[in-house]
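Novice: This is a predicted model, with the sequence first.
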Amino acid sequence: MNATGEGEAAPRQIEVLASVRGRVMCMDSAYDVDEANRGRDVCVNSSYCGVLPARFIAEHRPRAAIGMDCGVGPEGSAIAGLWYLEALGIPAAVADVMTAHLGDGVHLYHHGIVSFANQPALDCGVTAGMAVREAAALLLEHDPVAAAASEITNRTVMETTPDGRSVVAADSIAFGTSEDTDRNVLVTAGHTGRSAVPYLRRCRPFGFICSDGGRGLNDSGMAGLYLVEADGLAGATVDARRARMGSGLSHYHDGIISAVNALAAAAGVEIGMACPQAAHHLLHRRPPTASPVP
């Protein structure tokens, strides 16, 4: 029976869309993905997307997969398979479990609303809040860009001043460049421990906001914040419990300031401030006074 208790069980896979590139196939379980889907089909399966279902999906390497978030769960266990599949280069997304019937792939296709997507799926145009049927069509017709990890920086300009200086979100401080030197505010998504210091000193942003990494023993996750004060770098951290490490955009949109160094505090950045406001303060702070020429 289906989720409403009526009729016979559906076939293992039902085609709902086709093109020269492949098909969108609906199925009630991730365990119904098979070799016929390899390299061509988007598998809309009404299972949770934990690591175990993702392993079954990955064995047959379909073009893409869409499952259910099942309330996300402790440690994100119900959607952890998104990143398992991302590591294999397979675009994947999940729908809010309250928008479609569990165990009914066709219902998921017609009624589901996307809640989370991995980076390859985002690269194909999938976004949270999108209808599953629209996301499935995008995944069928688009391929994520093949690139090395160091090439996927997700640098995004969030605010720009009239003179062309910007707040730039990126996934790591390692993605800071010479164009940021004494010019841009970087919002990045790694911790601010001592290993971040060489990267901060190399690119010398006008200001920076990184993660506190959950603070760590003896506040080691934010030690770099104070080590670079002598270099004239104004910086702050956001609470790692509120913003996703590894996502500069999450740090910008979701971040709440957890610590500031003296230079950032002088610019008006305060603990508890939302990241966009803090980044704005850093972008518009008064430049350090140049040292007099001897």
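Specialist: Noted; the coordinates are in hand. Numbering: from 1, shown residues only.

Novice: drop to CA atoms for contacts and neighbour counts, all remaining ones
Specialist: Fine.

Novice: neighbours of A137, just the number please.
Specialist: 17 (other CA atoms under 10 Å).

Novice: what's it in contact with, if anything?
Specialist: Going by CA atoms under 8 Å, 6 or more residues apart in numbering, A137 touches L17, V24.

Novice: Structure two is appended below for comparative analysis:
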Amino acid sequence: MADTITPPSAATRPIVADSVTRLGPEAEGAVLVAASHGGVYAAYLAAVSKVRGVILNDAGLGLDRAGIGGLDLAQKIGLAAATVSHDSARIGDGRDMMARGRISHANVAAIAAGVEPGQSCAEAAERLATATPPFDRPAPYAEARRELTPRGPLGPRIVLIDSAALVKAEDAGQVVITGSHGGLIGGDTWNALKTDAFAAGYNDAGIGIDEAGTTRLPALDARAIAGFVVSCNTARIGEAASTYEDGLVSRVNRRAHALGLREGQSAREAVEILMDAMEGRIETA
């Protein structure tokens, strides 16, 4: 099933989306319920879409409470923003957030509109329809994509992207490290990663209800792509550099396990193993 965006039928009805990375002009002035993590980059994308208010997933809070870091960004421009608990609704599934989500955190602008912890996501979305629109736009986001060639220009590349939506076709066959959560967006296996990389890494978003924060891994297996997630408590979600530099592996798929990746390894160690495999230095176990 492809990821979905449900447009409002009236001004007060929220837009429900599986990801904040795929919003159209209909988002402007609307309340957005998006099953992305609540980190800075996701909140930034919501803000530049000119939404009235936004509800995201707290992604297990994690290192430096990065899973709700977007609430502060939103507050700086007067955007009412809240998150649902990762233990109440599946990350990557907007309809599930509306059906089961429970508010875990809210910024001052959202609280002023009547949003509070413990509310259902649906009730909070209704309250946000009365929120004062933001008074400003966010500052431009810093570079969200870069590449490393630790083994020289002819060796394998490490592609660091803060959002999996930034992957490119030319990243096929490389190691792609993202700041994104490991949840499969909209249940579509192609959404696990929109190129056939050799391997990909994500943040486990606290794993959460139905182990939603790891559901990209079997989808990658189906495409013979090695996949792993790092614990949200060891790396800041939404920051690929933190996934790579700080993360400790919490789950791996079958393909990654066959190449030698294991839970508890550092992401750096995991990537070294993957690059060895790409250069033919190790064989599948």
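Specialist: Right, received. Where do you want to start? This one's a predicted model, so the numbers in the text were calculated from it and none came from an experiment.

Novice: TM value for the aligned chains?
Specialist: Once superposed, the chains reach a TM-score of 0.47 (TM-score structural alignment, normalised by the length of structure 2), with 159 aligned residues with a CA RMSD of 3.8 Å.

Novice: packing partners for the host helix or strand of H257 of structure 2?
Specialist: If you go by DSSP states H and E, H257 of structure 2 is part of helix 254-259. If contacts are counted by 3 or more CA pairs under 8 Å, 6 or more residues apart in numbering; DSSP states H and E, helix 254-259 of structure 2 sits against helix 216-221, strand 226-230, helix 267-278.

Novice: Next, the angle from the shortest one to helix 267-278.
Specialist: Orientation of strand 226-230 of structure 2 against helix 267-278 (axes from the mean of the first three to the mean of the last three CA atoms, to 10 degrees) gives an angle of 170 degrees.

Novice: I'd like the next helix or strand past strand 226-230 of structure 2.
Specialist: helix 240-246.

Novice: List the buried residues for that following helix?
Specialist: For helix 240-246 of structure 2, burial by neighbour count (16 or more other CA atoms under 10 Å) applies to A240, A241, S242, T243, Y244, D246.

Novice: So the third one versus Y202 of structure 2, what's the distance?
Specialist: It stands for S242 of structure 2. 10 Å (CA to CA, to the nearest Å).

Novice: Now for those two: what residues contact both?
Specialist: Contacts common to S242 of structure 2 and Y202, judged by CA under 8 Å, 6+ apart, are G179.

Novice: most packed of the helices and strands packed on helix 254-259 of structure 2?
Specialist: strand 226-230 (a mean of 31; mean count of other CA atoms under 10 Å).

Novice: Tell me the helices and strands packed up against that one.
Specialist: strand 199-203, helix 216-221, strand 249-252, helix 254-259.

Novice: looking at these, which is closest to A110 of structure 2?
Specialist: In terms of CA to CA, the element of those nearest to A110 of structure 2 is strand 199-203, at 26.7 Å.

Novice: The closest one packs against which elements?
Specialist: strand 175-181, strand 226-230, helix 240-246.

Novice: Include distance to A34 of structure 2 when you put these into TSV, please.
Specialist: Formatted as TSV, these follow (distance: least, CA to CA, whole Å):
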stretch	distance to A34 of structure 2
strand 175-181	13
strand 226-230	21
helix 240-246	21
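
Novice: Nearest to R100 of structure 2, out of the ones you listed?
Specialist: That would be, of those and by CA to CA, strand 175-181, which comes in at 19.2 Å.

Novice: What is the closest one packed up against?
Specialist: strand 31-37, strand 158-161, strand 199-203, helix 240-246, helix 267-278.

Novice: mind checking which of the ones you listed is nearest E126 of structure 2?
Specialist: Nearest to E126 of structure 2, of those and by CA to CA, is strand 31-37 at 8.4 Å.

Novice: orientation of the helix or strand just after that closest one relative to strand 31-37 in degrees?
Specialist: Following strand 31-37 of structure 2 in sequence order, the next helix or strand is helix 40-48 (DSSP H and E). Counting by the same axes, to 10 degrees, helix 40-48 of structure 2 lies at 160 degrees to strand 31-37.

Novice: buried stuff in the following helix or strand past helix 40-48 of structure 2?
Specialist: Following helix 40-48 of structure 2 in sequence order, the next helix or strand is strand 53-57 (DSSP H and E). By 16+ other CA under 10 Å, the buried positions in strand 53-57 of structure 2 come out as G53, V54, I55, L56, N57.

Novice: And stretch 107-122 of structure 1, by the same measure?
Specialist: 107-109, 111-122.

Novice: about what we covered before: mind listing what's buried along the helix holding H257 of structure 2?
Specialist: R254, R255, A256, H257, L259.

Novice: Pretty sure the last one sits against M275.
Specialist: In this case it means L259 of structure 2. No. Counting by CA atoms under 8 Å, M275 is not a contact partner of L259 of structure 2; they are 10.3 Å apart.

Novice: ok, and the closest non-adjacent residue to A109 of structure 2?
Specialist: Leaving aside its chain neighbours, A109 of structure 2 sits nearest to A80 (4.5 Å; criterion: CA to CA, 6 or more residues apart in numbering).

Novice: now swap in R255 of structure 2 and tell me
Specialist: Nearest one to R255 of structure 2, counting by CA to CA, 6+ apart, is A226 at 4.8 Å.

Novice: Test my guess that the one you found contacts A200.
Specialist: Yes. The pair A226 of structure 2 / A200 is scored as a contact, 6.4 Å apart, by CA under 8 Å.

Novice: what about the closest residue to L148 of structure 2 other than its chain neighbours, distance to A112 of structure 2?
Specialist: Distances taken as CA to CA, 6+ apart place I158 nearest to L148 of structure 2, at 5.0 Å, with adjacent residues excluded. Taking CA to CA as the measure, I158 of structure 2 falls 44 Å from A112 of structure 2.

Novice: When these two are compared, which one has more neighbours?
Specialist: Taking neighbours as other CA under 10 Å, I158 of structure 2 and A112 compare with I158 leading, 22 against 16.

Novice: neighbours of R146 of structure 2, just the number please.
Specialist: The burial count for R146 of structure 2: 12, using other CA under 10 Å.

Novice: Repeat that for K76 of structure 2.
Specialist: Neighbour number of K76 of structure 2 under other CA under 10 Å is 15.
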